[in-house]
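Asker: Sharing a sequence plus its predicted fold:
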Amino acid sequence: MPVPVIAVFDIGKTNKKLLLLNEQYHIVFEQQTCMQETTDEAGDPCEDLHLLIHNMQQQLTAVLTMEAFEVKAVNVSAYGASLVCINENGAPAGPLYNYLKPYPEELLNRFYTAYGDRAHFSHQTASPALGSLNAGLQLYRIRHHQLSLFSRTCYTLHLPQFLSYLFSGQTFSEMTSIGCHTGLWDFIQQQYHSWVDKEGWLDKLPLIVPTTWTTLTQVQQHALHIGVGIHDSSAALVPYLLQFHEPFVLLSTGTWCISMNPFNHEPLTTEELQQDCLCYIRYDGLPVKSSRLFAGHMHEMAVQKIAAFFGDDQQHFKELPYDPQIAAQLAQSPEFSILEMSRYENSAVAYHHLVMMLVKQQQYATRLILGRTAVKRLFIDGGFARNNIYMQLLAKAFPEMEVYAATVSQASAMGAALVIHDSWNTQPVPANLVQLKHYA
């Protein structure tokens, strides 16, 4: 008998994965692809959209022919702040612009002059001013600098919804994508911000449906429930929301370390926005107050310098045990500095000092979003959850909280499967989606 599964495309900036999960949410098949970027018309790097489409269609065709599995549904978890314009034939009308693409300063000034100063606008839309990372501002740029693309555009889809549309043929919008620092959504009025209509984009944004929505469609003689897609950061939170009902904060660590408090529904303050706080929207529509720190990137750059100075292999630091004596010695030292590596007697001391600095910054960033919530548990997942020095120091930094390293296998993909559970899975949601390790 073939095993009933859901196929989830987990589309990151670097890695693109196809995973099959069975009804117990175990991964029974995984395929990973790394793709070369291409460039847009200005020569800036961007996703090779046509290659991505081709690869995903080929991969789904291949798994549908596997006799070991019966694919019941498909969903997509993908990165945010990225939009695809499609023409009247349903094909991409232009490139998938990179959210790191430089934004013209004069256009930014024109936007904020027209629609409220940066602080007020950021407050309304729960979006720090981030240029192209505010996906709505990408639409403003198209409207004013690329009129032919604007006129060719029939619909604009957020990336997760576009990739879902490839299989369902249905155009939809969805709140986890709209609500991730896009500058499109007025969090106070609970509707699209007035600028969206004034600039002529409202009619080009499809109907908003719940994240749990599916479309039943035929793909190569297979009846499949196609999910509407979900923003990957919001998807990673879903297993935690389903398993834990007492208030918690999730610190998701990677290139960016994002602290998410799903239990803090207080409006963002101007001070919080200035310190890179924002709101995501949960799959059930509630806001999630969050803060960001570029700590994974800082860690990677510094480790390269430490390894080069002391002649160590970079892998050596992954296994380094926590040394409380080194930590006590360094407690009174000035900030870690890459420029003063000679002051450390060995690489272990330098590395402890680096992690102490990152934890100090993380303590500040995470406390920003605690608010008045009764949060007693802090879950850490991703790369730093496997770093013993980081976890020991973080537990010291939050003595009033229970600090856990959390393990969820492929959290974003699992979240995408869980939000459409009722469409494909005949079993109850398992109670042990997340594994925890306590650090005292």
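Answerer: Everything's here; your move. Computed from a prediction, not measured in an experiment: that's the story for all the values here.
Asker: going forward, measure contacts and count neighbours with C-alpha atoms only.
Answerer: OK.
Asker: quick one: contacts for I142?
Answerer: In this structure, I142 makes contact with L149, F150, judged by C-alpha atoms under 8 Å, 6 or more residues apart in numbering.
Asker: would it count as being in a helix?
Answerer: Yes - counting by DSSP: H, G, I helix; E, B strand; the rest coil, I142 is located in a helix.
Asker: Could you check how far it is from A91?
Answerer: Distance, I142 to A91, using C-alpha to C-alpha, to the nearest Å: 17 Å.
Asker: Give me the nearest residue to E70, chain neighbours excluded.
Answerer: Counting by C-alpha to C-alpha, 6 or more residues apart in numbering, P4 is the residue found nearest to E70 once chain neighbours are left out, at 4.7 Å.
Asker: So which elements touch the helix or strand containing the one you found?
Answerer: In the assignment (DSSP states H and E), P4 maps to strand 3-11. Secondary-structure packing of strand 3-11 (3 or more C-alpha pairs under 8 Å, 6 or more residues apart in numbering; DSSP states H and E): strand 15-22, strand 69-78, helix 411-418.
Asker: and the ones you listed as TSV, adding mean neighbour count?
Answerer: Listed next are the helices and strands packed on strand 3-11 as TSV, based on neighbours: other C-alpha atoms under 10 Å:
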stretch	mean neighbour count
strand 15-22	20
strand 69-78	25
helix 411-418	29
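Asker: another one to put next to it:
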Amino acid sequence: MSEKVTAVFDIGKTNKKFFLFDDDFQEIYRDYTKIPEIRDEDGYPTEDLEALKSWLKDVFNNILKSEKYNVKAINFSTYGASLVHLDENGNPLTYLYNYTKEIDESVIEDFYKKYGPQEDFSKKTGSPRAGMLNSGMQLYWIKMTKPEVFKKIRYSLHLPQYLSYIFTGVPVTEFTSIGCHTSLWDYEKRDYHDWVYHEKIHLILPPIVSTETSFNMNYNGYRIKIGVGIHDSSSALLPYVRSVKKSFILVSTGTWSISFNPFSDSKLTPEEVEKGCINYMRINGKAVKASRIFLGNEYRKQVEFLADYYKAPKDFHKKIDFNYDVYYELIKDFEPQFKWFNFQTENMPAKTSLNFDKIEHAYHQLMVELVLIQIDSIKTVAGDNKVYKLFVDGGFTDNNVYIQLLSHYLRNMTLRTTKSSLGSALGAAIAISDKKLNSKFLKKNYSLKKHVPFIIK
């Protein structure tokens, strides 16, 4: 007898993944591919929508034909800040413009002249000025610079909803996609910002539905529940929100280190906006205060610098564990010594100046400085709320020095690391499931590990 499963497409910028989960959310099958990028009309690299669509359908149709699995539901998790603009026949009108593509500054200036000031606008929408990364700005850009194209748009769908549309033919908008630094949503009035109505953008945005919405459909002769898709960052947060009852902060580490506080009721302050705070959105439309720092990318560049400076192997950092004696020596007369590649900090020196004979000492110095930046990011989203739980997932969970320092400096919080390569895919499966999660879910599915601060001598 075939096994009942939930299917999930988890689409990243680089890897396109497909998963099957059983009733206990255990992964029982995966497939993945990489699709070469194509170029848009300006020669800028972008997603090959047609190739992606073909892969989605081929993979799913092959699974449906399998006698081993009985697919009862399917959902979609993808990166955000990306829109597919459909004509009246449901066909894409433009390329899927890359969110790193630059927009003419005059268009952005014109927008904030009309709907600013920028600080007030960012506070209301939880969206810093970020060009195409604000998907609403992309719509304004198309309207201003490609009016003939804009006139032909029947619907604009965020990428998760477009993938759902491929299988359902039903255009919808859902909370996590419109609430993610899009400049579309006004968190104060819990509706689209006034500019969306003024520019008549709302006419091409389909009806808003809950992220938990699904359509029971006959797909190629199979009765399947098809979800409406979910933004990947909000999806990765969902298993924590569903299984942890007390307030917590999740620090998701990787190229970006993002600190999420799903329990903050306060609106963004001008100081938080200035520090780069943004809003994501939970599946129920509630704001998630988040602070982003380019920590992983900075770490990679600084480690390359240290390897070159000390003539050490490129992977030297993987063999360094936290050393209390080295740390104790550093903090006696601690001063910042690293000039950052990606960001500015208040006490950053004009250039990197190291006075250590050993690379181990320089590495500890680097990690103390980076962790202090990380802590500032965490405290920014914590605000005045007393948050006692701190979860860390992603690449830095394997960095012993990072974890030891973090637990030391945040001794008032209980620090736990989690490991799951499934993050956003698992969240997408949970989003369309009626199953309740209990407090043991993270321990069972995420290799939950508690960390105790080191003893101060």
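Answerer: Now that the structure is in, tell me what you want to look at. Predicted, not measured: the structure shown is a model, and the values here were computed from it.
Asker: Please state their TM-score.
Answerer: These two chains, once laid on top of each other, score a TM-score of 0.95 by TM-score structural alignment, normalised by the length of the first structure; 436 aligned residues with a C-alpha RMSD of 1.6 Å.
Asker: on that earlier part again, contacts for the strand holding P4 of the first structure?
Answerer: Residues outside strand 3-11 of the first structure that contact it (C-alpha under 8 Å, 6+ apart): 16-23, 56, 60, 68-79, 232, 412-413, 416-417, 424.
Asker: can you give me how far that strand is from the chain middle?
Answerer: 19 Å (C-alpha atoms, centre = their mean, to the nearest Å).
Asker: And for stretch 400-412 of the first structure?
Answerer: 16 Å.
Asker: ditto for stretch 359-374 of the first structure
Answerer: In terms of C-alpha atoms, centre = their mean, the gap separating the centre of stretch 359-374 of the first structure from the centre of its chain is 19 Å.
Asker: and what of stretch 295-309 of the first structure?
Answerer: Here stretch 295-309 of the first structure is found 23 Å from its chain centre; the criterion is C-alpha atoms, centre = their mean.
Asker: Ok, stretch 405-422 of the second structure next?
Answerer: Distance of stretch 405-422 of the second structure from the chain centroid (C-alpha atoms, centre = their mean) equals 19 Å.
Asker: Give me the residues contacting that stretch.
Answerer: For stretch 405-422 of the second structure, the surrounding residues in contact (C-alpha under 8 Å, 6+ apart) are 368, 371, 375, 387-394, 397, 442, 445-454.
Asker: any idea how far the residue of the first structure most remote from its centre is from V403 of the first structure?
Answerer: Within the first structure, the residue lying farthest from the chain centre (C-alpha atoms, centre = their mean) is E345, at 38.6 Å. Counting by C-alpha to C-alpha, the gap from E345 of the first structure to V403 of the first structure is 31 Å.
Asker: Please apply the same query to G227 of the first structure.
Answerer: To V403 of the first structure, G227 of the first structure is 34 Å away according to C-alpha to C-alpha.
Asker: Over to Q220 of the first structure?
Answerer: 48 Å.
Asker: Ok, I380 of the first structure next?
Answerer: Taking C-alpha to C-alpha, one finds I380 of the first structure at 8 Å from V403 of the first structure.
Asker: Same question for K305 of the first structure.
Answerer: When distance is defined by C-alpha to C-alpha, K305 of the first structure is 30 Å away from V403 of the first structure.
Asker: returning to that earlier point: who has more neighbours, G227 and V403 of the first structure?
Answerer: Each of G227 of the first structure and V403 has its neighbours counted (other C-alpha atoms under 10 Å); G227 has more, 29 against 25.
Asker: so who does that one touch?
Answerer: A73, V74, N75, V76, S164, T211, T212, W213, T214, T215, I420.
Asker: let's go with 7 Å and repeat that
Answerer: Going by C-alpha atoms under 7 Å, 6 or more residues apart in numbering, G227 of the first structure touches V74, N75, S164, W213, T214, T215, I420.
Asker: just those now: which is nearest Y322 of the first structure?
Answerer: Of all these, Y322 of the first structure sits closest to N75, with 40.5 Å by C-alpha to C-alpha.
Asker: Would you map the helices across the stretch 301-440 of the first structure?
Answerer: For the stretch 301-440 of the first structure, the helices defined by DSSP state H, counting those that start in this stretch occupy 324-330, 347-367, 388-397, 411-418, 421-424.
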